[in-house]
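# 3D model of this:
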Amino acid sequence: MTRRDIPLGFRADGTELRIPPVGSNLLIAGTSGSGKSSLAHGLLERLSDCGYQVCIIDPEGDYASVDQVIVFGNPQRGPSIEEVLTALDSPTAQVAVNLVGLPLKDRPAFFSDLLPRIQERQAQIGRPHRILIDEAHHLMPKQWEPASELTGRMTGMIFVTVHPEEVSSGVLRSVDAAVAMGEDPARTLGAYAERVGLSLPAGSWTLDQGEAVVWPVRTGGMPEQFGIAPSRGERRRHLRKYAEGELPQDRSFYFRGPREELNLRAQNLMLFCQLADGIDDATWLYHLQRHDYSNWIEGSIKDSDLAGIVRDVESLPSLSARESRLRIAQAIEARYTLPASGAQS
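Reported below is the predicted structural model:
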């Protein structure tokens, strides 16, 4: 049954790309800064939202911001295996094992002791449903060997790495689907394929930020480009950027007025509301009647829902300048939690 599958992202035609919530193993690989963490965070959040338990092995403390996760270990103190296992007793607990407090040389040994204990529990009661291992090339390098027969039968795993070619071939052979991100996804998938003796289907992909290529290896499918479904944390960062950050000049809004006597730049939504409150009615109505506000929000803020609300306001000629200002400011504030503006004046 596929109705419980978890969204991974969206194809070019807008349809969802999904993966099974349990069982299959996923590799997420790509260059630094390519969006691996955003993809992994979003996937973990959606698993948790659907009632699945996750356990994250986090060598660098990158997953503390995942919603609802309980973190064991911090920079001053390493985690203990018993506290992790005790937390996993609760079916609603989402657990991150932060290894930053352990000396670098001790992390592989701790991981080799911890993983079989988690997998033993997984085999007995089916939880945790997913185990994510970040920096897999460090914890499961080329020479890595399973500590037990159970460890060799990995299931429900998510491996995240910058260097798939440095990961144990036994680990890579367990992968059901491989995701590549960054500047050269063909090279990343090729490195994975070479390690496991597969032939990568011919293809060339140029990815923008927030895009990836997935290769469904186990089913023999073709690699497919898609847009990743971002995490809530990523969406919150975008909200802050548009609310309070600084858009480039070519994406800012400019209040110019009917005779272009003004040149007031709004590089974010907060400044837009402040400037809107201070300009004269003629300037405000000039841009309103031209649908400049909704076009800017659609094209530069990339928020089609808010643009639709603003477009409706622009399409009501009976509204006064004061009332249209107020409605648009309230719509922006409701979506971006801005401080209350003085748009009621």
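# drop to CA atoms for contacts and neighbour counts, all remaining ones
Noted.
# now the strands: where do they sit in this protein?
Under the criterion DSSP state E, strands of the chain are mapped to 6-10, 16-19, 26-30, 54-58, 69-72, 94-98, 130-133, 157-161, 177-181, 211-215, 224-228, 253-255, 264-266.
# Nearest the geometric middle of the chain, what residue?
Ser38 (2.8 Å; Cα atoms, centre = their mean).
# Before we compare anything, build this one as well:
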Amino acid sequence: MYFLALATDFDGTLAHDGVVAAETLAALARLKASGRRLILVTGRELPELLQIFSEDRLFDRIVAENGALLFDPDTRHETLLSPPPPADFVARLREKGVGPIAVGRGVVATWEPHQNAVLEAVREAGLELQIVFNKGAIMILPPGVNKASGLHAALRDLELSAHNVAAVGDAENDHALLAASGCGAVVANAVAALRASADLCLSGDHGAGVAELAERLIAEDFGVAPRRNGIRLGTGRDGEAVFLAPYDGNVLIAGASGSGKSTLATALSERMAEQRFEFCVVDPEGDYVDLEHAVFVGTLACPPPAGEALKLLRDDSVNLVVNIQALHRHERRLLAATVLAQVARLRRRTGRPHFLLIDEAHEILPAAAPDHPPAAIGAEGGTVLVSAYPQAIEAGVLAGIAVVLVAGTDAAETLAGIARAMGREPPAGLPVPGVDEILYWKPASGGPVLCLTVPKPLQIHRRHRGKYAVGDVGAARSFYFRGPRKAMNRPAHNLYRFLDVAAEIDDATWEHHLRAGDYSAWFRHVIRDEDLAVEAARIEGDAALPPQESRRRIRKAVWRRYAAPAED
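Below you'll find the predicted structure:
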């Protein structure tokens, strides 16, 4: 299931003249029996609601007073979500002849045509209050308190995300509720302005419309979802935007080393964060150690504590990067299998994290792993695999891929190889992607392969940061300190070793390679870090720098980028 809860307004939506039809209650009971949650969001005060509505225990949470009060029908516990109304403000309203006045735990309510007197009282009192209209009713609340804020409080209690909630209403004060949900619906009797902004207009009025939505959620689930539930992936050559939602299935991002697949993954994470989709990254090589909008467990030297990772996954406001590069390959697969299993369980219960990104997927989900059985990924979708060797991914995993994205100049050849590995005929007439374009293919759709233009990420992606810092680039690609007369031959097979040797050699050897531009060339062509190469080239070009200072600046540039301790 994608939609895990239904949030409904009471008056004019669930109820007609304060009464909820038996057929509507039966439809809600069927929805709840399907495993979903029910949330009632109303402008009424709680005692008044409970007096006229005896079926409150059907709901998992009730948000009353237009977002000011949260109520648990099971435990009968109340949580005030706003400051109480100022007594002197209420007294001022009465002095102005405003009435009737209802004073709740957080809301003050009256009726039209007293709006001008209410505005005068707010101005005279010097208070920061908001006024909300609801079919003739006037509600005065602290700023930021509305049905959306109340819904978010209920969802935190239930460990759900707003993306996985469908909401339904009928009046002006339901705008925020519908906008805060994954699908905003209106009953047939809704005011025109709310109908114009809704994702879904139901044919039934009042409770019949709510019952209609409940039955559609049972039958269609994400089929009722609007386009805004996805993140914008890119734009086709026809100008049409292409979106990616968790329920679109599992995704494969492929391409040769340096093709831009990791840059694409970083850009996608930015869009997930912008739209409050929660994500988790399994990072085998430290490529995402500085990813924005995320917290990290695990470092270059210390493996991530599994318990801490799982605890963070349950937090409804955390995007998580699990850095497993400190582990040996066998241990990486074991930990990744644990994370994948926990993610699957959490998703079934809460829908989160919406996206799971597995980098170097051929290593985590290999086609042949005699030392350990392959980890499994769920069929519910939202898992994004990133790999330079997609044919090396376990066949069952590849068979479940619904969306294939391929980057690089040899994208057409790569996609054809993926199709064969999936047991499919390669699509005919593969287009050649241009600069900043990727290939987009939905294997089961029977549709054509598209070229999409995808925006660059705002943040810089650090390619293979951990691997180049402490790994081994190989003898042929190591940096060799030889000096002006080739009197020595000291190799550096990674950046940390480079810094160690650089600190030990004599000034003549250091200056020889510095003035020859060898350091920036190695950073550019082997480490493939253009920013580091540019900074090193500036240092190399400054003839006034003594060897000690040029060493310090090169060392600081490397440390700043590659997760070493900061140095002044």
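# how much space between the residue nearest to the centre of the first structure and Val160 of the first structure?
Ser38 of the first structure sits 11 Å away from Val160 of the first structure, going by Cα to Cα, to the nearest Å.
# From Leu499 of the second structure, how far off is Glu511 of the second structure?
Applying Cα to Cα, the value for Glu511 of the second structure to Leu499 of the second structure is 15 Å.
# sorry, back to before: hmm, the residue nearest to the centre of the first structure is touching Glu234, no?
Yes: using Cα atoms under 8 Å, Ser38 of the first structure is in contact with Glu234, at 6.7 Å.
# Next, show the common contact partners of the two.
Common contact partners of Ser38 of the first structure and Glu234 (Cα atoms under 8 Å, 6 or more residues apart in numbering): none.
# What does Gln122 of the first structure correspond to in the second structure?
In the second structure, the residue equivalent to Gln122 of the first structure is Arg347, according to TM-score structural alignment.
# Give me the neighbour count for the nearest residue to Gly203 of the first structure once chain neighbours are set aside.
Nearest non-adjacent residue to Gly203 of the first structure, counting by Cα to Cα, 6 or more residues apart in numbering: Ala186, 7.3 Å away. Around Ala186 of the first structure there are 21 other residues, counting by other Cα atoms under 10 Å.
# To which residue of the second structure is Ala186 of the first structure aligned?
Counting by TM-score structural alignment, the partner of Ala186 of the first structure is Ala412.
# who's in contact with its match?
Going by Cα under 8 Å, 6+ apart, Ala412 of the second structure touches Val406, Leu430, Pro431, Val432, Leu439.
# Of those residues, which count as buried by neighbour count?
Val406, Leu430, Val432, Leu439 (16 or more other Cα atoms under 10 Å).
# so the first one sits right up against Ala256, yeah?
No: checked against Cα under 8 Å, the pair Val406 of the second structure and Ala256 is beyond contact range at 9.2 Å.
# Pull out the buried residues from the lengthiest helix in the second structure.
In terms of residue count, the longest helix belonging to the second structure (DSSP state H) is helix 329-350. For helix 329-350 of the second structure, a neighbour-count test (16+ other Cα under 10 Å) marks 332-337, 339-341, 343-344, 346-347, 349-350 as buried.
# Which of those sits closest to Phe89 of the second structure?
Of all the buried residues of helix 329-350 of the second structure, Phe89 of the second structure sits closest to Thr350, with 41.5 Å by Cα to Cα.
# dump the residue contacts of the match of Gln122 of the first structure.
Contacts for Arg347 of the second structure (Cα under 8 Å, 6+ apart) come out as Pro353, His354.
# quick one: it and Leu312 of the second structure, what's the gap?
14 Å.
# swap in Glu394 of the second structure?
Plainly put, Glu394 of the second structure is 28 Å away from Leu312 of the second structure if you go by Cα to Cα.
# which of these two has more neighbours?
Here Glu394 of the second structure and Leu312 are compared on neighbour count by other Cα under 10 Å; more neighbours surround Glu394, at 23 against 17.
# Leaving out sequence neighbours, find the closest residue to the more buried one.
Ala367 (3.6 Å).
# State the number of residues packed around the counterpart of the one you found in the first structure.
In the first structure, Ala367 of the second structure lines up with Lys142, judged by TM-score structural alignment. By the measure other Cα under 10 Å, the count of residues near Lys142 of the first structure is 17.
# got a list of what Lys142 of the first structure touches?
By Cα under 8 Å, 6+ apart, the contact set of Lys142 of the first structure is Glu166, Val167, Ser168, Ser169.
# got those as CSV, with distance to Gly42 of the first structure columns?
Shown next, in CSV, are the contacts of Lys142 of the first structure (distance: Cα to Cα, whole Å):
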residue, distance to Gly42 of the first structure
Glu166, 25
Val167, 24
Ser168, 26
Ser169, 27
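# Go through those and flag the ones preserved in the second structure.
Here is what carries over to the second structure from the contacts of Lys142 of the first structure, by both residues aligned by TM-score structural alignment, their matches' Cα atoms under 8 Å: Glu166, Val167, Ser168, Ser169.
# residues contacting the last one?
Under the criterion of Cα under 8 Å, 6+ apart, the contact partners of Ser169 of the first structure comprise Lys142, Arg195, Val196.
# likewise the third one?
Under the criterion of Cα under 8 Å, 6+ apart, the neighbours of Ser168 of the first structure are His137, Met140, Pro141, Lys142, Gln143, Trp144, Glu145.
# Please report how far the residue lying closest to the third one once chain neighbours are set aside lies from Lys142 of the first structure.
In this structure, Pro141 of the first structure finds its nearest non-sequential neighbour in Val167, 4.5 Å apart by Cα to Cα, 6+ apart. Val167 of the first structure sits 5 Å away from Lys142 of the first structure, going by Cα to Cα.
# do the same with Asp67 of the first structure
In terms of Cα to Cα, Asp67 of the first structure sits 33 Å off from Lys142 of the first structure.
# any idea what the residue nearest to the centre of the first structure aligns with in the second structure?
The alignment partner of Ser38 of the first structure in the second structure, by TM-score structural alignment, is Thr263.
# That match and Pro390 of the second structure, how far apart?
Counting by Cα to Cα, the gap from Thr263 of the second structure to Pro390 of the second structure is 17 Å.
# do the same with Leu264 of the second structure
16 Å.
# which residues does Thr188 of the first structure contact?
Ala29, Gly30, Pro164, Ala180, Met181.
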